[in-house]
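Q: take this sequence and fold it.
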Amino acid sequence: MFKNKSYIGISFVILIFGIYAVPKIIDRIQDGSIVKGARLDNVSNEETKGDKLVLIGPVPKFDLSNQDNQKVTNEAYKGKVYVLEFFFTKCPSICPKMNVSMLEIENKFFGNPNFGIISITIDPEHDTTKVLKEHAAELGVRSSSWNFLTGDKAAIFDLSNKGFNLYAGENDKVNGGFEHSGLFALVDKEGNIRCRKDDFGNPILYYDGLDKKGVREIQQDITILLAE
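A: Now for the predicted structure:
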């Protein structure tokens, strides 16, 4: 008899707890705040108040020539947010898709004086300033802040592989004779490489120029940097 009363009492307590607590737990799940103690709440608040994008480090120095045979350096882009890629005009594989992605980005921010694009060829022996100018015209580039750059081959490969850690190399076994990354680098107004975090909280470093999601994300983050 006593045990039965105990069970009834415990059940009553559980029922009262459920009536009071469950709606609050559901509310916390819906607003994404569940499993956050005071310490985790403080971290989350600090991240919201601080920079939304991760600072990776200063952009490597470069000094190259554009499609108008004018010198362009990293210092020339100070005060601008810009996207940078490595490519080559004869690329038969990923470059056409990268071109489409970059044109989408150009169209999104066309006319903004604080935004620019840099495309650096990894085949400077073929991609002279004249060839790059023709290539820009074929693509339908409108922005005067989109520079197609060429220069010393060894310096460009060092810039890609060692400066940005974006792979570029020669390979006579592949179509076009060159291999390279399809990633885009995002640089802020102070000349620092920036990026967002992935779903696990790790910096993504660069944005996928071959993927619609990557293009959408870099457009979102360009908007953030332009507002800083």
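Q: make it CA atoms for all contacts and neighbour counts henceforth
A: Noted.
Q: count the neighbours of L166 for me.
A: 20 (other Cα atoms under 10 Å).
Q: to clarify, my last question referred to N66.
A: Using other Cα under 10 Å, N66 is surrounded by 24 other residues.
Q: okay, and the closest residue to it other than its chain neighbours sits in which element?
A: Nearest residue to N66, sequence neighbours excluded (Cα to Cα, 6 or more residues apart in numbering): L149, at 4.4 Å. In the assignment (DSSP states H and E), L149 maps to strand 146-149.
Q: need the residues that contact that strand.
A: The contact list for strand 146-149, computed with Cα atoms under 8 Å, 6 or more residues apart in numbering, reads 64-67, 72, 116-121, 129, 132-133, 136.
Q: chain center to it: distance?
A: Strand 146-149 sits 19 Å away from the centroid of its parent chain (Cα atoms, centre = their mean, to the nearest Å).
Q: would it be right to say that F184 lies in a strand?
A: Yes: counting by DSSP: H, G, I helix; E, B strand; the rest coil, F184 falls inside a strand.
Q: still on that earlier bit, and after the strand holding L149, which helix or strand comes next?
A: Next helix or strand after strand 146-149 toward the C-terminus (DSSP H and E): helix 153-158.
Q: check which residues of that following helix are buried.
A: I156, F157, D158 (16 or more other Cα atoms under 10 Å).
Q: next, the second sequence, to be compared with the first:
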Amino acid sequence: MKNYSYIGISLVILIFGIIVIPEIIDRVNEREVVSSNRSDGQEERASAGIELDYIMVNGEKKKVPPFEFVDQHGDTISNKDYEGKVYIAEFFFSTCPTICPIMKDNLVQVQDVFAENDDFGIASFSIDPQHDTPQVLKDYAERTGITHDNWHLLTGEREEIYDLANAGFNIYAGEDEAAEGGFAHSGYFALVDREGFIRSRKDAYGNPIIYYRGSIPRKAVVEPGEEQPQIDILIADAKKLVNDK
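A: Sure thing, here's the model as predicted:
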């Protein structure tokens, strides 16, 4: 009798293995595929039905104040050069060892989306202008794949750049001996419309997100509750502004 019992148990286990285990494996593989492609198509999904808000400060639309600096080609560039264009603004420094390489890689991908579009631009303001001369910035542009004609790496008087960051955009930037590289900055991107107003979409609670996270890789796979990549929604929102003429 015992032998028959063992045989019966063995048959049950065998049948279970044949029928159930492959299904479990398929489900696990399916989850892995979904997880690894979680951000695929985000740009397309993100663009549907989205309206972009103005950033309001004291009841007025937040507009980028006038600025004038020198770019990587030695040309003087001001806010007037961006009039009539949609552009992304960031604050960085060329020797940044932490978030800047991620930010730059993200922006190069954005640049490639708008490669043939003269109505789009990027303004990258150096927060270490003493080191980041036009020649240094030119070398940096060549090294990092910056090719768009309207992507200007800008340098000038330190206090003017810090004032533009902290008061003009409200994007923190400053010297910090405790920070790697000696400077601290937020890693955010600002989206600016053709008239110079800062724009953004709303969050899940109906409030403007104000700025877009630039320091998370575009296709990063993150866990629920962690900060999500926002480069695809930035591209979608920039396209919307470019197409709204």
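Q: please state their TM-score.
A: The TM-score (TM-score structural alignment, normalised by the length of the first structure) is 0.76; 179 aligned residues with a Cα RMSD of 1.1 Å.
Q: by neighbour count, which of the contacts of strand 146-149 of the first structure wins?
A: Most neighbours among the contacts of strand 146-149 of the first structure, by other Cα under 10 Å: L132, with 26 neighbours.
Q: hang on, N175 of the first structure packs against P92?
A: Yes: N175 of the first structure lies in contact with P92 (Cα atoms under 8 Å); the separation is 6.6 Å.
Q: about what we covered before: trace the residue nearest to N66 of the first structure over to the second structure, please.
A: Aligning on TM-score structural alignment places L149 of the first structure opposite L154 in the second structure.
Q: same check, this time on I10 of the first structure
A: Counting by TM-score structural alignment, I10 of the first structure has no partner.
Q: separation between V33 of the second structure and D81 of the second structure?
A: Look at V33 of the second structure and D81 of the second structure: by Cα to Cα, to the nearest Å, they are 45 Å apart.
Q: which residue is nearest the middle of the second structure?
A: G214 (3.2 Å; Cα atoms, centre = their mean).
Q: which strand or helix spans L205 of the first structure?
A: According to DSSP H and E, L205 of the first structure maps onto no helix or strand at all.
Q: thought the residue nearest to the centre of the second structure was touching F189?
A: Yes: in this structure G214 of the second structure lies within contact range of F189 using Cα under 8 Å: 5.8 Å.
Q: can you give me the helices in the second structure?
A: Assigned by DSSP state H, the helices in the second structure fall at 2-36, 42-47, 100-113, 134-144, 158-163, 231-243.
Q: any chance of a markdown table for these, columns distance to I210 of the second structure?
A: Below are the helices of the second structure laid out as a markdown table (distance: least, Cα to Cα, whole Å):
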| stretch | distance to I210 of the second structure |
| --- | --- |
| helix 2-36 | 28 |
| helix 42-47 | 16 |
| helix 100-113 | 17 |
| helix 134-144 | 27 |
| helix 158-163 | 19 |
| helix 231-243 | 11 |
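Q: which of the ones you listed sits closest to V86 of the second structure?
A: When the helices of the second structure are compared by Cα to Cα, helix 231-243 sits nearest V86 of the second structure, at 6.1 Å.
Q: counterpart of that closest one in the first structure, which residues?
A: By TM-score structural alignment, helix 231-243 of the second structure lines up with residues 215-227 in the first structure.
Q: what's the mean distance for that stretch versus the second structure?
A: Compared with the second structure after fitting, stretch 215-227 of the first structure has a mean deviation of 0.5 Å; criterion: mean Cα distance after the TM-score superposition for the first structure.
Q: strands along the first structure, start to end?
A: Applying DSSP state E to the first structure gives strands spanning 54-58, 63-65, 71-73, 81-87, 115-121, 146-149, 168-170, 178-180, 183-187, 192-195, 207-208.
Q: kindly present those strands as a markdown table, with separate columns for distance to K97 of the first structure.
A: Formatted as a markdown table, the strands of the first structure follow (distance: least, Cα to Cα, whole Å):
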| stretch | distance to K97 of the first structure |
| --- | --- |
| strand 54-58 | 26 |
| strand 63-65 | 24 |
| strand 71-73 | 25 |
| strand 81-87 | 11 |
| strand 115-121 | 14 |
| strand 146-149 | 17 |
| strand 168-170 | 17 |
| strand 178-180 | 13 |
| strand 183-187 | 11 |
| strand 192-195 | 21 |
| strand 207-208 | 11 |
